[in-house]
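>>> Following is a predicted model, sequence given first.
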Amino acid sequence: MNTKHHSQTFNDLRQGILAMTDDVSRLACSRRAEQLLDRIDPKKFYDASVIAGRILGIEDTDSNTVSLSGEEVRSELLQMIDEISAVTIAAADLVSEPVLTVDEVAQRWNVSAKTISRWRNRGLVARTFTFDGRQRVGFLESSLNRFAAANPKLIRRGSLFSRITEEEKTHTLRRADEMLNSGTPISKVVTTLARDTQRSLESIRQLLKQAGKGGSFVRGKLNERAEQRLYKEFRRGKSLGALAQQYGIDVNAAARAMNRARTDRILELPLEYMSSPDFAKSNADERILSETPPATSGQRLPRKPSDLPAYIASLYDVPLLTAEQETHLFRKYNYLKFKASQLREKLNRDRPKSQLLDDIELLYREAVETKNLLTRSNLRLVVAVAKKYVGNTGDLFEKVSEGNLSLMRAVEKFDYTRGFKFSTYATWAIKKNYIRAYSNEVKQTDRFRTGHDELLDASPGHRSDPTSQLAAQRRREDQVSNIMERLTDRERQIISSRFGIGSEREPMTLKDVGVELGVSKERVRQIEARAMQKLREAAVSARLDNLSDSGEFTFQSN
């Protein structure tokens, strides 16, 4: 089982869902993912493509024979729901069912907030909501009912270990002080207190750590790892007061620790940008951050291909950007990162200012939103390129997922100031990625077959030359043209239609070719198989290693 491959598959699926144009579609995927959680057995294995199809609402999905353990599927589903929620935030009072906070859930089940956090890793689904204008973690009533029905023993056992009262805490800490001052080892203190209070060892350890006794905490200040944990718990919905009490510090110290953790995260943000003289102009904000120019009156939606799955065909519902809109958005995207980068240089980690952190985070969120808009507006470009690189056993969805990643990287690296069209640059980037992936696959296959690594034979300092690569490509195209002359007219027409050779049209399915020629799909398949056999024999004689190496012999599966 290739775990890395599966993680990438789910990552591609998440990216595709996050790029959807409307909140309704994303929320539908999130709900289907939650419903799948209860049906996944951790001890079984599941096909990745089938799981992806269920999340997208597709019941009949072909298996790709690549499986993932149920435990890993559950982990991926929880992460996916969390990420979808982060970009599709709803007001808690506008949701059609009750939404409970972390503290309300803890009170209902008589457990601690930390227990609720642990149960999220066990399948308790949480989402981000807006409570009184602030983003916090919340739980749908239906999600709580589903988790309670699936884990009755877990909740019953958790309620037996209810939260320690302030009176118990004071008494326990006083005894801990007495034992530590008398020289008792911390491990013995924990064991004794756990036995006498009938609490778990972990509960006592956490209590002592929060009070700064024998743990990684120093009174009044936290180490960097603890600061990150504090910030993470705050984002999950815990109040600053509760966190201050938990970590044994005052509220102001907790706020400073949280800001230092925010600073560390901001320092790691990818804020590289394409510079422009426009950024230095006095009215830059007014010009660059203005509304996107309206579409022209004659702008139309592109024609939607009839042979695409519904979830890919929906990409064609997004209008194409005009040249003016595209330039405006790329200028805005890079300018937002430029402003965030300039502000980041003013940060002082030891004493960060909350307002400065807020400003940087706001600029970065706006930059991400702009990037997502540019990505969504060009997703159909990925489909057009991917269709040319799908072979007989290829998966269009997988190719589109790979292409989406290339598209997102292209958005980040595109220099709009040079005056080129983004579609030209993105097409080149997507094709380059497909060719590289195919080349690596062929090399890996040859390595397993021969047991020989060609890198051992490579001369030092050898680098590929674009000019020589282009010349080699043209030679292969000439060879393909010569080989095609060996086919009959009908064979040549079928091969050209299936592979899109000699024209700008898309590769055609067996059914479409049959309609064009007035024959059945099966007859087209037979003629194609006969023609391909001729081409293989001709390729061997012409010393072509593989017809697919030319980049032309790739077609759409029927």
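Alright, I've got the coordinates.
>>> For the rest of this, base every contact and every neighbour count on C-alpha atoms.
Fine.
>>> and stretch 233-245, how far apart are its ends?
13 Å (C-alpha to C-alpha, to the nearest Å).
>>> ignore the last one, stretch 311-329
Looking at stretch 311-329, the gap from its leading to its trailing residue is 26 Å under the measure C-alpha to C-alpha.
>>> Same question for stretch 242-256.
Here the two ends of stretch 242-256 are set 15 Å apart, with distance taken as C-alpha to C-alpha.
>>> Give the next helix or strand downstream of the strand or helix carrying residue 365.
Assessed by DSSP states H and E, residue 365 sits inside helix 354-377. Toward the C-terminus, helix 354-377 is succeeded by helix 379-386 as the next helix or strand (DSSP H and E).
>>> Okay, buried residues for that following helix please.
Taking 16 or more other C-alpha atoms under 10 Å as the neighbour-count basis, helix 379-386 is seen to contain the buried residues 379-383, 385-386.
>>> got the angle for it vs helix 354-377?
Taking axes from the mean of the first three to the mean of the last three C-alpha atoms, to 10 degrees, one finds that helix 379-386 is oriented at 50 degrees with respect to helix 354-377.
>>> could you say what helices and strands helix 379-386 packs with?
Using 3 or more C-alpha pairs under 8 Å, 6 or more residues apart in numbering; DSSP states H and E, the elements in contact with helix 379-386 are helix 396-413, helix 422-450.
>>> Check it against this one:
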Amino acid sequence: MQTRTVTEAERAPAAPVQAMAADHPEGLMEEPDEPPEPRGRPETGPSSDLFRQYLREIGRIPLLTAADEVELARCVEAGLFAEERLARTPDPDTRLAVDLDRLVVMGRTAKRRLIEANLRLVVSVAKRYVGRGLTMLDLVQEGNLGLIRAVEKFDYARGYKFSTYATWWIRQAMSRALADQARTIRVPVHVVELINRVVRVQRRMLQERGYEPTPEEVAAHLDLTPERVGEILRLAQEPISLHAPVGEEEDVSLGDLIEDGDAASPVESAAFLLLRQHLEAVLSTLGERERKVVQLRYGLVDGRPRTLEEIGRIFGVTRERIRQIESKTLGRLRDHASADQLRGYLD
């Protein structure tokens, strides 16, 4: 069983041991005899097979007694101290250096035993976080980093059971990973913690009062401004993919049911089609050059209106000549028999 290096575990934030018991009343957490299977939808494929093998392997590791934990913790502490002293020892061949090196090896061995004996505790804690955005494998990996940190920080002299102390670090590592990785749009960890506080107060007030509390009421409980609470609640909303299936058959996506505000309505589409037909009928009564000038000037062909200069270059005449043709042609269109019908589309 391999473990991550100490430097990787340094990512977890420090927490005072004294505050742990008060902040986490669940207290003592006994290790299960057998590592529990994760809840939720069963995973399939090579990853799930490897995870089941991992559960079988850690299930064969013997548990530790309280005395074993204290003894191993002593060795870990001595090994860490010896490692620091050894780094400052100038001559590695002295008797002191040899003794320190032996303590370092013993400390690392004890650390490995303490970690491996509590791997099933990580799996047990990870069950509580399944379905929140990370897979069971990811949760266990992050929890193992928290376990490593707990082994390094554990103070056996305070009298706490190791599993009680380690549970806090494991949960902390998983919570941080969920805040960093689980959301589609990453939100800073401190903002995620504030979101959780606002949502908890909102739910509690809903249960107590029987109605959805306003941002002002939530803000009064948290000593925040209503504007800040409203902003936090907007950040709490998770984005939904437009390709998400809808219905039991899952043959319709969410995007199929959302109205396109820029699309024309059926009535507008029909009116535009009739307008185009009438306009083409009117333009067909003009000469080819006059019709082309009007079409280019008002973008009736490709939707891009041309300037008098551009049209003049196309026909090889001056812009003034194009202006005269346009003016004369528009005058004829105003007197056309269908002019009043075309004006009706503009009303």
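Right, received. Where do you want to start? The structure displayed is predicted, hence computed values, not measured ones.
>>> what TM-score do we get after superposing?
Once the chains are overlaid, their TM-score stands at 0.42 when taken by TM-score structural alignment, normalised by the length of structure 2; 183 aligned residues with a C-alpha RMSD of 4.5 Å.
>>> Return the most buried member of the helices and strands packed on helix 379-386 of structure 1.
Mean neighbour count (mean count of other C-alpha atoms under 10 Å) peaks for helix 396-413 among these, with a mean of 21.
>>> Compute the inter-axis angle for it and helix 379-386.
120 degrees.
>>> From the contact counts, what lies against helix 396-413 of structure 1?
Based on contacts counted as 3+ C-alpha pairs under 8 Å, 6+ apart, the elements that helix 396-413 of structure 1 packs against are helix 3-18, helix 354-377, helix 379-386, helix 422-450.
>>> Kindly reformat those as JSON lines containing distance to residue 144 of structure 1.
Output for those, formatted as JSON lines (distance: least, C-alpha to C-alpha, whole Å):
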{"stretch": "helix 3-18", "distance to residue 144 of structure 1": "24"}
{"stretch": "helix 354-377", "distance to residue 144 of structure 1": "30"}
{"stretch": "helix 379-386", "distance to residue 144 of structure 1": "36"}
{"stretch": "helix 422-450", "distance to residue 144 of structure 1": "43"}
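>>> sorry, back to before: now for the helices and strands packed on helix 379-386 of structure 1, which one comes closest to residue 513 of structure 1?
Judged by C-alpha to C-alpha, the one of these that comes nearest to residue 513 of structure 1 is helix 396-413, at 19.3 Å.
>>> Report the angle between that closest one and helix 422-450.
Relative orientation of helix 396-413 of structure 1 and helix 422-450, computed by the same axes, to 10 degrees: 120 degrees.
>>> Just put the helices and strands packed on helix 379-386 of structure 1 in a markdown table and tack on distance to residue 17 of structure 1.
Compiled in a markdown table, those are given as follows (distance: least, C-alpha to C-alpha, whole Å):
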| stretch | distance to residue 17 of structure 1 |
| --- | --- |
| helix 396-413 | 11 |
| helix 422-450 | 20 |
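>>> out of the helices and strands packed on helix 396-413 of structure 1, which comes closest to residue 311 of structure 1?
Ranking these by their distance to residue 311 of structure 1 (criterion: C-alpha to C-alpha) puts helix 3-18 first, at 9.9 Å.
>>> residues near residue 323 of structure 1, how many?
Applying the criterion other C-alpha atoms under 10 Å, we find 11 residues in the vicinity of residue 323 of structure 1.
>>> Please read the previous query as pertaining to residue 254 of structure 1.
The number of residues near residue 254 of structure 1, taken as other C-alpha under 10 Å, comes to 25.
>>> What residues of the one helix or strand it maps to count as buried?
For residue 254 of structure 1, the host element (DSSP H and E) is helix 251-267. Neighbour-count burial for helix 251-267 of structure 1, counted by 16+ other C-alpha under 10 Å, picks out 251, 253-263, 266.
>>> quick one on the thing from earlier: now do the buried residues in the helix holding residue 365 of structure 1.
Using 16+ other C-alpha under 10 Å as the test for burial, helix 354-377 of structure 1 gives 356-357, 360-361, 363-364, 366-367, 370-372, 374-377.
>>> and if you look at stretch 174-182 of structure 1?
Of the residues in stretch 174-182 of structure 1, those buried by neighbour count under the rule 16+ other C-alpha under 10 Å are 176, 179.
>>> what sits up against it?
Under the criterion C-alpha atoms under 8 Å, 6 or more residues apart in numbering, residues 186, 189, 193 lie in contact with stretch 174-182 of structure 1.
>>> What helices and strands are in contact with the helix or strand where the second one lies?
Residue 189 of structure 1 is located in helix 186-197, with elements delineated by DSSP H and E. The helices and strands touching helix 186-197 of structure 1, judged by 3+ C-alpha pairs under 8 Å, 6+ apart, are helix 166-181, helix 201-210.
>>> Out of those helices, which gets nearest to residue 155 of structure 1?
helix 201-210 (17.0 Å).
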